[in-house]
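1. heads up, no residue letters with this:
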């Protein structure tokens, strides 16, 4: 298909999307739609400006400016707020604590460099992957604030390499030599570099810092350096703005708003090395009224990630991430471009994603969960997404994240549905162009809880493998152009029901167009699709019945 054809298809898709969306939104509460998006309140600040220099800060890259920067922020807040200016220069510092009504403004030629002295970061009670945990204090933090911002076009550098364990197989020879020359120690098998003995001890004891009943912060002092902090953590804050700034080299997650309301990220750049462990770009956890626009992510783990707590603790919190607009963003290297999960136990809903580009990420749209999580992810709307050189799947749903799926078709006993059973339902994904991926669409639910009610429409997928649907219900695929290289079969359905393929195009002479597998597969329809281009239109396996294909009105 030439470029004009693709543009034409996307234009038609936009019109189709509007109809689909209006119908879907009739059941929404509140009634959000592409024509009625969530409203995100913005902070406002006094123009009064205090420079950190006035409080004794020095831009010599040697002086530790922790006290000066925090005094400037505190003084500004006490006076009723305003701007705290970080002028041009290299400013070495320990943890910065934000305060209400303060805009920390970082000039273009300013670098806030967080120290690699772990002793500057005391252990505090924090949150790690949705659980209450002991962590080192974050380089930037704020709790129970209102009207707070970090703006400008400068750089905040978390010095993450000082915290990260290094894995030999992730580095070139030159990089590895540089790593071990920095100090620390190497494991007996020569595969892992540790920055300190406390890091080694934490790794060897698998101590993740979870604050279970009876545990105190003092109990984790012997593994302190292993408990890497997220770089920017804002907890229970209202009217937050992060704009223009580069956040890079985070010890763990880069930007982590938790239980925040009315938060805006605009033109932010989150940058981590590919080798950075847990190096997520943005993790929105249990936040409401969110706007993420014009941002760029090039990181070591998930790019833009939606979370809401983990397992029972997340369900008890009961705070979904909801009413979010994510638009006009670019994601380069990441484990996923737009990700929901796997810690989504409080749910996620009313998430609107549009006009984003994913270039070189492991996966494109990635939705992941597992038994035990619970939580409902619903009313997710994605449109106008361009992808190029995706390593794995362009669109990915998996309810077996970090767990083992059944070994064979229909081999698993179906567990009972409980509050710990997660749900994915009501997704509307349209106008997707992907040039390069291992698979176009992969969907795998649970036998007891299928992925449900997903509308996929108006797509051009140039991929190795086409479409695979497992344990899914109410899935509609309309106007999908597949250009595949591994074609046996082009589309596969296993133990799923109410599946509609409508106007699917593909190249001629593929061996098998559609594979139907499993005795629980039922009500599969193929409409407006020329099945004669395939050497074999349908192939049944693993006790699938020919009655599963209820209707085939393919056109030649």
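-> In hand now; what should we look at? What you are looking at is a predicted structure, and each value in this text was computed from that prediction instead of being measured. Numbering: from 1, shown residues only.
2. contacts, neighbours, all on C-alpha from now
-> Will do.
3. tally of neighbours for residue 120?
-> 16 (other CA atoms under 10 Å).
4. Leaving out the residues flanking it, which one is nearest to it?
-> Excluding the flanking residues, the one nearest residue 120 by CA to CA, 6 or more residues apart in numbering is residue 94, at 5.8 Å.
5. same deal with residue 130?
-> Closest residue to residue 130 apart from its sequence neighbours, by CA to CA, 6+ apart: residue 309 at 4.0 Å.
6. One more: residue 510?
-> Using CA to CA, 6+ apart, the closest residue to residue 510 is residue 534 (4.8 Å).
7. Surely the one you found touches residue 491?
-> No - counting by CA atoms under 8 Å, residue 534 stays clear of residue 491, with 11.7 Å between them.
8. Got another one to weigh against that:
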């Protein structure tokens, strides 16, 4: 056999035996025509990829409409820069994975992109995943169903309702508002470079996930209510970095809607804006918050709290480091609250009152919002409160410079702050404080070093008030 023939034969054998590692959804019948609902085609591509051992499922070259799709083992869903994965406007095109009822009494679990009990998955690319959230308001969802001649599909939520049924709104609300991306009990997941836009509810939810990474993504979430940016829920060993999150509700939120903790997580080098809380722990907080670091971040245009650390339902929050944070146009720079609400989720038993201990906040520069932009006037720089029977543990504050709008009057200086031990743990529930710099009460050990408060107008309140603080 000639040498060239041998080489050609060897090449053909090599090609025929090579493993396929890329699947394009167009090969499975997907169409970027703005009309076709491509759920089945996209799911077939994902299933085929996983069944062959994994690889890349590519979405490129236009706008593709879909309902719920589920990622499988070893699949990288890659949305190219010239592509948009767009949620269908039909509420019946979405279904739930591992549903639950949250602290407000809302049914949760539906999702656009989901994954449950799988490993080694990723969502990458410089394209966009858009949830069309404005189309899932109650009125718009009803209009869509009527236009399509369909009835709303509802799942039975009876088994999900907690025995005590002490939800914030005191009633259960069924809603057809899918999360944009929801990962449940996933091991080793990654989101890289992708843009996530306009979900109907939360944008990115990790529940009981282990080993996750978020790097260089963009989130814009302002189309509906309860539209959090990233929710880390009873999940461990994660990093969120180099990302931009702009949401009307909490931007990055640590939760525990199960008894498992959220722990060993780092957030760094992010730009964050929120209509309620930029970095938040809680309020759903049955499992612990442990070993969490937030550093080197810029928080801006936040109508609510810059940093909120809350334990309401039994969580023991410990070993938390907040370091090198710059805040501009933020209403409540730092709020820490331990209370005795004790809601339950997912059939768990009610937990004892939790704790907040070993929290260090350092190297913070914060400038508050203007008076006319405040939810609660006058505001305060630090608002820390345990309860008479359950104190905060050790809180350390170092190298902090806070600029506030002032405006407090003699009447504000006489305010007595209610305890509200079982209320929703929010500064607006406790109300105005008689101090403009720091109001701190029910704390075992408060350590301060190099703290500065400035006001841009006169304030008749005291700079600092501490009540029932054992060691200051």
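-> In hand now; what should we look at? In this text the structure is predicted, and so the values were computed from the model without any measurement.
9. What value does the TM-score take for this pair?
-> Once superposed, the chains reach a TM-score of 0.77 (TM-score structural alignment, normalised by the length of the second structure), with 393 aligned residues with a CA RMSD of 3.0 Å.
10. The residue nearest to residue 120 of the first structure matches what in the second structure?
-> Taking TM-score structural alignment, residue 94 of the first structure has residue 67 as its aligned residue in the second structure.
11. Okay, helices next: where are they in the second structure?
-> Assigned by DSSP state H, the second structure shows helices spanning 3-17, 39-51, 138-148, 427-430.
12. looking at the alignment, what does residue 280 of the second structure pair up with in the first structure?
-> With TM-score structural alignment as the criterion, residue 280 of the second structure lines up with residue 339 in the first structure.
13. was I right about that match contacting residue 304?
-> Yes - using CA under 8 Å, residue 339 of the first structure is in contact with residue 304, at 6.0 Å.
14. of the two, who's got more company?
-> When neighbours are counted by other CA under 10 Å, residue 304 comes out ahead of the other of residue 339 of the first structure and residue 304, with 28 against 21.
15. so what corresponds to the more buried one in the second structure?
-> Under TM-score structural alignment, residue 304 of the first structure pairs with residue 252 in the second structure.
16. Please give me every residue in contact with that match.
-> By CA atoms under 8 Å, 6 or more residues apart in numbering, residue 252 of the second structure lies in contact with 228, 229, 230, 231, 232, 245, 277, 278, 279, 280.
17. Show me what the fourth one lines up with in the first structure.
-> Residue 231 of the second structure is assigned residue 283 in the first structure as its aligned equivalent, the criterion being TM-score structural alignment.
18. residue boundaries of the strands in the stretch 151-300 of the second structure?
-> Ranges of strands in the stretch 151-300 of the second structure, per DSSP state E, counting those that start in this stretch, are 179-184, 187-192, 195-197, 204-207, 210-215, 218-221, 230-233, 236-241, 244-247, 252-256, 262-268, 271-274, 277-285, 289-311.
19. Would you format these as TSV with distance to residue 9 of the second structure included?
-> Output for these, formatted as TSV (distance: least, CA to CA, whole Å):
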stretch	distance to residue 9 of the second structure
strand 179-184	46
strand 187-192	40
strand 195-197	45
strand 204-207	49
strand 210-215	44
strand 218-221	48
strand 230-233	52
strand 236-241	48
strand 244-247	52
strand 252-256	56
strand 262-268	52
strand 271-274	55
strand 277-285	60
strand 289-311	57
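20. I'd like to know which of those is closest to residue 60 of the second structure.
-> Among the strands of the stretch 151-300 of the second structure, the nearest to residue 60 of the second structure by CA to CA is strand 195-197 (14.4 Å).
21. List the neighbours of that closest one that are in contact with it.
-> By CA under 8 Å, 6+ apart, strand 195-197 of the second structure touches 126-132, 180, 203, 217-221.
22. wait, doesn't residue 445 of the second structure sit right on residue 466?
-> No - contact criterion CA under 8 Å: residue 445 of the second structure and residue 466 do not qualify, at 11.4 Å.
23. quick one: common contacting residues for the two?
-> Here residue 445 of the second structure and residue 466 have no joint contacts, going by CA under 8 Å, 6+ apart.
24. hmm, back to that, next up, the contacts around the match of residue 231 of the second structure.
-> 253, 254, 255, 256, 257, 304, 305, 306, 307.
25. again with residue 215 of the second structure
-> With contacts defined as CA under 8 Å, 6+ apart, the neighbours of residue 215 of the second structure are 190, 191, 192, 193, 240, 241, 242, 243.
26. Can you tell me how far it is from residue 209 of the second structure?
-> Counting by CA to CA, to the nearest Å, the separation of residue 215 of the second structure from residue 209 of the second structure is 17 Å.
27. and what of residue 180 of the second structure?
-> In terms of CA to CA, residue 180 of the second structure sits 17 Å off from residue 209 of the second structure.
28. Which residue of the two possesses the greater neighbour count?
-> When residue 180 of the second structure and residue 209 are compared for neighbours, residue 180 comes out ahead with 29 against 26, by other CA under 10 Å.
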